[in-house]
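Q: Kindly generate the corresponding structure for this input.
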Amino acid sequence: MTARRAYPSDLSDARWELIEPILSAWRFERRGRALDFGRPPRHDLREIMNAILYVDRTGCQWAYLPHDFPPWQSVYGYFAKWQTGGIFAQLNGLLRELVRQQEGKHRHPSACVIDAQSVKTSTSVPARSQGIDAGKKIVGRKRSILTDTLGLLLAVLVTAAGVQDSTAGRTLLEQAAADHPSLRKVWVDGGYRKHFIDHAATLGIDLAIVQRAPGARGFTPIPKRWTVERTYGWLMLHRRLVRDYESYPHRSEAMIHLAMTDLMARRLTGESTVSWRDPALPNKKRISG
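A: Reported below is the predicted structural model:
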């Protein structure tokens, strides 16, 4: 790897140690099927991941990656292959179990929370994958996520914004029930309809609707549901997720998995993310989160 000045989004040695085994296993498996197995890889996996994290964190276009990273075409190629191979979901699952154990929880959750967020899309997103959220007056896509009680991601589904919460939630809950058989309880808001409650029961999951307190105004933390709202706040620290820039919904889901992987790796190693609030920055320069 060529020596270069580090970016704030770069992996530390401790965080790289957490994710390196999965990426190295992926490369070894692919090289075992290649005809040129004996030729050394052209790009360092850590630098590839650093470049992908740079895009996720800063929100820049792939073609605008700094020149001290590998060529952007190669970086995007790895990103696409890792998404297709489920590597980002695998990393998210591994680190989530480690964080849960660190917090004194069983590695398999029994309770979860579902919520949806509509976001605007960029001009590069195909119109066929967009929709209109009439309630929030947003043209774009909808991110439905299912988290455990710590706010850690269990499942994500990106759809057109016009898809009803219960419809997306049904697919999401089915996926979560298959991947996490230990789930027995789920909390949702009032936007989810009664047929969703009945469907959850068929999966062996008790669904409860948690409403805002009558007369509450402004931001009010809602019992049980506040954890998933906090997760959306974490995701917004990654500028690539402030608006949906991805051409395909499954690429958007990969960016969300990546953001959560970055967050959990920092939590496990006790590292914080540099933001404009950090008083240790030289000359007190403001760097937006």
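Q: drop to CA atoms for contacts and neighbour counts, all remaining ones
A: Will do.
Q: can I assume Ile114 sits in a helix?
A: No: when classified by DSSP: H, G, I helix; E, B strand; the rest coil, Ile114 is found to be strand rather than part of a helix.
Q: Name the residues that touch the strand or helix carrying Glu29?
A: Here Glu29 sits within helix 13-32, counting by DSSP states H and E. For helix 13-32, contacts defined as C-alpha atoms under 8 Å, 6 or more residues apart in numbering pick out 37, 45-46, 87, 91, 95, 265-266, 269.
Q: what comes up buried for it?
A: 15-16, 18-20, 23, 31 (16 or more other C-alpha atoms under 10 Å).
Q: who's in contact with the most centrally placed residue in the chain?
A: In the chain, the centroid-proximal residue (C-alpha atoms, centre = their mean) is Ile256; its distance is 2.1 Å. Contacts for Ile256 were tallied using C-alpha under 8 Å, 6+ apart; they are 156, 235, 241.
Q: Now name the helix or strand holding the first one.
A: The one in question is Val156. Using DSSP H and E, Val156 maps to strand 153-160.
Q: next structured bit after that strand?
A: Per DSSP H and E, the first helix or strand lying C-terminal to strand 153-160 is helix 165-179.
Q: helices or strands up against that next one?
A: For helix 165-179, the elements it packs on are strand 138-148, strand 153-160, helix 194-202, judged by 3 or more C-alpha pairs under 8 Å, 6 or more residues apart in numbering; DSSP states H and E.
Q: contacts for it?
A: Contacts for helix 165-179 (C-alpha under 8 Å, 6+ apart): 114, 116, 144-146, 154-157, 159, 183, 191-193, 196, 199-200, 203.
Q: Buried ones only from those, please, as a ChimeraX command.
A: Buried residues within the contacts of helix 165-179, by 16+ other C-alpha under 10 Å, are selected in ChimeraX with:
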select :114,116,144,145,146,154,155,156,157,159,183,192,196,199,200
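Q: tell me which residues in stretch 124-133 are buried?
A: Buried, per 16+ other C-alpha under 10 Å, within stretch 124-133: 125, 129-133.
Q: Run through who's touching that stretch.
A: 118, 121, 138-141, 159-163, 244-249.
Q: try 7 Å
A: The set of residues external to stretch 124-133 that reach it, using C-alpha atoms under 7 Å, 6 or more residues apart in numbering, is 138-141, 160-162, 245-247.
Q: Could you check the angle the strand holding Val156 makes with strand 138-148?
A: 160 degrees (axes from the mean of the first three to the mean of the last three C-alpha atoms, to 10 degrees).
Q: Distance from the chain centre to strand 153-160, please.
A: What separates the centre of strand 153-160 from the centre of its chain is 9 Å, taken as C-alpha atoms, centre = their mean, to the nearest Å.
Q: Please generate a structure for the following sequence too, so the two can be compared:
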Amino acid sequence: MTKQFSKLTDSQWDAISPFLNLKRKRKHDLRQIINVILWLLRTGGQWRNLPEEWPNWQAVYYYFDQWKQDGTFERINTALNQLDRQRVGKEAYPSVLCIDSQSVKLSPMICEYRGTDANKRVNGRKRQLVVDTQGRLWVANVHVANQADGPAAISLIGDILWRAGERLEKVYGDQSYNGVFANALSDWSIDFEKASRPESAQGFVPVAKRWVVERSIAWTNFFRRIVKDYEYTLLSSVSWLYLANIQLMLQRI
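A: Predicted structure coming up:
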């Protein structure tokens, strides 16, 4: 895990450039646009305060908005996950996934999609992260913080089935998913296994098979743009999560 922003290397650019339209002539270099977006992700800078030597913030945001709308970030994320799994000798698609949620504060200037997680006393939004056994993010969702984990995760099942492929056999999660979400998975012949810490335990306790998703949540602290939610739209919030995982996968290439 590197803590400092660095521009894309040639090998990293080669891994993601096939997903971008490089055939038409453009005013701005797409490689530079990606570098600026990753700089924003790492440093938490504001769109309107981009350094003067870089393209105008409106031009950079135009591409960010286009790529989040057409699913480019999701496709890049899935492809890099597959490459990294194959790099360590695993099948391209996972057979086991882990799910958990993270409640984060929302910028005080934003009132859209805001709620309060009474359990964690967080006024903001809740992230649902689905990772494989080595912590790679495959599916993400963001919603108001006062929405329960299990019912909110049902909407992720379609994406889980689409991205994980036919190899998926089991999903691990805590007690909050052991209900409607587990029942919905069973309709697709996917097992759900509850993995929770003992009720008598105090503080953080690593739980077998599920601690990897906690580690993935901890990795978000290395990216200032997502330590707090600054986005007006939920789709933007989800896109930054995928970009964080993309950055992690690129560092391993």
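Q: aligned partner of Thr202 of the first structure in the second structure?
A: Applying TM-score structural alignment, one finds that Thr202 of the first structure aligns to Asp187 in the second structure.
Q: What of Cys60 of the first structure?
A: Checking TM-score structural alignment: Cys60 of the first structure goes with Gly45.
Q: Check Arg100 of the first structure too.
A: Using TM-score structural alignment, the equivalent of Arg100 of the first structure in the second structure is Arg85.
Q: Just tell me the aligned range of stretch 142-162 of the first structure in the second structure.
A: Taking TM-score structural alignment, stretch 142-162 of the first structure hits residues 126-146 over in the second structure.
Q: circling back: so the residue nearest to the centre of the first structure, which of the three states?
A: Relying on three-state DSSP, one would call Ile256 of the first structure helix.
Q: contacting residues for Gly218 of the first structure?
A: No residues are in contact with Gly218 of the first structure under the rule C-alpha under 7 Å, 6+ apart.
Q: And it? What does it align with in the second structure?
A: Aligned partner of Gly218 of the first structure by TM-score structural alignment: Gly203.
Q: Pretty sure its match sits in a strand.
A: No: checked against three-state DSSP, Gly203 of the second structure lies outside a strand; its state is coil.
Q: quick one: it from Arg197 of the second structure, how far?
A: When distance is defined by C-alpha to C-alpha, to the nearest Å, Gly203 of the second structure is 10 Å away from Arg197 of the second structure.
Q: Likewise for Ser155 of the second structure?
A: Computed as C-alpha to C-alpha, the Ser155 of the second structure to Arg197 of the second structure distance reads 26 Å.
Q: Between those two, point out the one with more neighbours.
A: With neighbours defined as other C-alpha atoms under 10 Å, Ser155 of the second structure and Arg197 compare such that Arg197 has more, 17 against 12.
Q: what number of residues lie near the residue nearest to the more buried one when sequence neighbours are not counted?
A: What sits nearest to Arg197 of the second structure in space, not counting adjacent residues and going by C-alpha to C-alpha, 6 or more residues apart in numbering, is Val207, at 5.9 Å. Val207 of the second structure has 14 neighbours, counted by other C-alpha under 10 Å.
Q: try the one 10 residues further on
A: Around Ile217 of the second structure there are 20 other residues, counting by other C-alpha under 10 Å.
Q: ditto for Gln73 of the first structure
A: Gln73 of the first structure: 12 neighbours (other C-alpha under 10 Å).
Q: go on, Ser166 of the first structure?
A: 21.
Q: What of the one 4 residues further on?
A: As a burial measure, Arg170 of the first structure scores 17 neighbours (other C-alpha under 10 Å).
Q: Show the contacting residues for the equivalent of Leu234 of the second structure over in the first structure.
A: The equivalent of Leu234 of the second structure in the first structure is Pro249 (alignment by TM-score structural alignment). Counting by C-alpha under 7 Å, 6+ apart, Pro249 of the first structure touches 158-159.
Q: Would you tell me what helix or strand Ser103 of the second structure is located in?
A: Per DSSP H and E: Ser103 of the second structure is located in strand 96-105.
Q: That strand vs the first structure, average distance?
A: Here strand 96-105 of the second structure, set against the first structure after superposition, deviates by a mean of 0.4 Å using mean C-alpha distance after the TM-score superposition for the first structure.
Q: re the thing from before, how about the residue nearest to Arg197 of the second structure, secondary structure?
A: Here Val207 of the second structure is recorded as coil under three-state DSSP.
Q: Spit out the contact partners of it.
A: Under the criterion of C-alpha under 7 Å, 6+ apart, the neighbours of Val207 of the second structure are 195-197.
Q: Could you measure from Gln247 of the second structure over to Asp70 of the second structure?
A: 19 Å.
Q: the more surrounded of those two?
A: A side-by-side neighbour count of Gln247 of the second structure and Asp70, using other C-alpha under 10 Å, places Gln247 first with 22 against 10.
Q: Translate the more buried one into the numbering of the first structure.
A: So, by TM-score structural alignment, Gln247 of the second structure is matched to Asp262.
Q: Its match belongs to a helix?
A: Yes: Asp262 of the first structure forms part of a helix when assessed by three-state DSSP.
Q: which non-adjacent residue is nearest it?
A: Per C-alpha to C-alpha, 6+ apart, closest to Asp262 of the first structure is Leu53, 7.9 Å.
Q: Same question for Asp84 of the second structure.
A: Met249 (6.8 Å).
Q: thought the one you found was touching Leu80?
A: Yes: here Met249 of the second structure reaches Leu80: they are 6.2 Å apart, a contact under C-alpha atoms under 7 Å.
Q: Surely the match of Arg100 of the first structure is in a helix?
A: Yes: Arg85 of the second structure sits within a helix when classified using three-state DSSP.
Q: burial count for the closest residue to it other than its chain neighbours?
A: Leaving out its chain neighbours, the residue that sits closest to Arg85 of the second structure by C-alpha to C-alpha, 6+ apart is Ala92, at 5.8 Å. For Ala92 of the second structure, the neighbour count with other C-alpha under 10 Å is 19.
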